[in-house]
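A.B. asks: A structural model of the following input is requested.
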Amino acid sequence: MAAAESSPLTTHVLNTGDGVPAARMALSLHRLDSQLMIWNMLSVGTTNKDGRCAGLVSGGALSPGMYKLRFETGSYWESLGQTSFYPYVEVVFTISAQEQSFHLPLLMTRFSYSTYRGS
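C.D. replies: I've put the predicted structure just below:
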């Protein structure tokens, strides 16, 4: 994994049902091959004790295109001895300029989630 300071993409996952960061959640970053219409995995990561996963990619690695972050929410809830309605959450987004930075938070409970483009 790249250093957090050089990553143009960061995320922060919060378990809003319990009011805590979602620690130790697996996630992966994918890019759409627009000609083949398939998703190619670029990297994997795990949230830290603060629910953050900063170093998914190194600076300059995100060229314009369509991407998705896949959060393994079902496994996270199972690790807490709970069930969840959503086995995973995929957030699809578009990058239009390579020099941009993105922060994509995920707020979740066992039965709901929301996301937004953070700063």
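
A.B. asks: When you work out contacts or count neighbours from here on, use the C-alpha atoms and nothing else.
C.D. replies: OK.

A.B. asks: what's the distance between the residue nearest the centre of the chain and Met37?
C.D. replies: In the chain, the C-alpha closest to the average C-alpha coordinate belongs to Leu69, at a distance of 4.2 Å (CA atoms, centre = their mean). Leu69 is 17 Å from Met37, where distance means CA to CA, to the nearest Å.

A.B. asks: Am I right that Gly118 is in contact with Leu107?
C.D. replies: No: contact between Gly118 and Leu107 fails when scored by CA atoms under 8 Å: they sit 11.9 Å apart.

A.B. asks: Mind checking which of the two has more residues around it?
C.D. replies: With neighbours defined as other CA atoms under 10 Å, Gly118 and Leu107 compare such that Leu107 has more, 18 against 12.

A.B. asks: Alongside the first, I'd like the structure of this one:
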Amino acid sequence: MTGLTTHILDLSHGQPAANVKIELYYFEPASNERKLIRTAVTNEDGRCDAPLLSGEEVTAGSYELLFYIGEYFRNKEVVLPEPPFLEQVPVRFGISNPASHYHVPLLVSPWGYQVYRGS
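C.D. replies: This is a model prediction of the structure:
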């Protein structure tokens, strides 16, 4: 299966992060201009219901996932400072082989995050 998927795990509550808004951007090679190509919201399992990109939508290049984490923790009634330490988490990554599957998981708390290329 080719494509791009993600999921979010809330480390502070020990559960998947549901109802997190995610934006996917592509960087135009010639100008490096960031272009919004998809918006999604995670389901109860912390995943998107469909791949963010699939099949021929996947092209080699630079991308960014923007996770709206501050909004998520406020909706969970977590007391955050103003401004919160993490409002939005941007993750920039490259796709070098469009025939491969790229999975970008995010492990998050109000105070930190980790990201990696999953399987």
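
A.B. asks: And the residue in the second structure that the residue nearest to the centre of the first structure lines up against, how close does it get to Phe85 of the second structure?
C.D. replies: Matched to the second structure by TM-score structural alignment, Leu69 of the first structure sits across from Leu65. According to CA to CA, Leu65 of the second structure and Phe85 of the second structure sit 18 Å apart.

A.B. asks: can you check Pro110 of the second structure too?
C.D. replies: Using CA to CA, Pro110 of the second structure is found at 7 Å from Phe85 of the second structure.

A.B. asks: So the two - more neighbours on which side?
C.D. replies: Neighbours around Pro110 of the second structure and Phe85, counted as other CA under 10 Å, are more numerous at Pro110. The numbers are 21 against 12.

A.B. asks: Which residue, other than its chain neighbours, is closest to the more buried one?
C.D. replies: Leu86 (6.2 Å; CA to CA, 6 or more residues apart in numbering).

A.B. asks: Now do the same for the residue of the first structure positioned farthest from its centre: helix, strand or coil?
C.D. replies: Among the C-alpha atoms of the first structure, the one farthest from their average position, using CA atoms, centre = their mean, is that of Gln35, at 24.0 Å. Put simply, Gln35 of the first structure is coil when judged by DSSP: H, G, I helix; E, B strand; the rest coil.

A.B. asks: That one maps to what in the second structure?
C.D. replies: Aligned counterpart of Gln35 of the first structure in the second structure: Ala30 (TM-score structural alignment).

A.B. asks: From the structure, what's the count of residues near the aligned residue in the first structure for Glu77 of the second structure?
C.D. replies: Using TM-score structural alignment as the criterion, Glu77 of the second structure maps onto Gly81 of the first structure. A total of 8 residues lie near Gly81 of the first structure under the criterion other CA under 10 Å.
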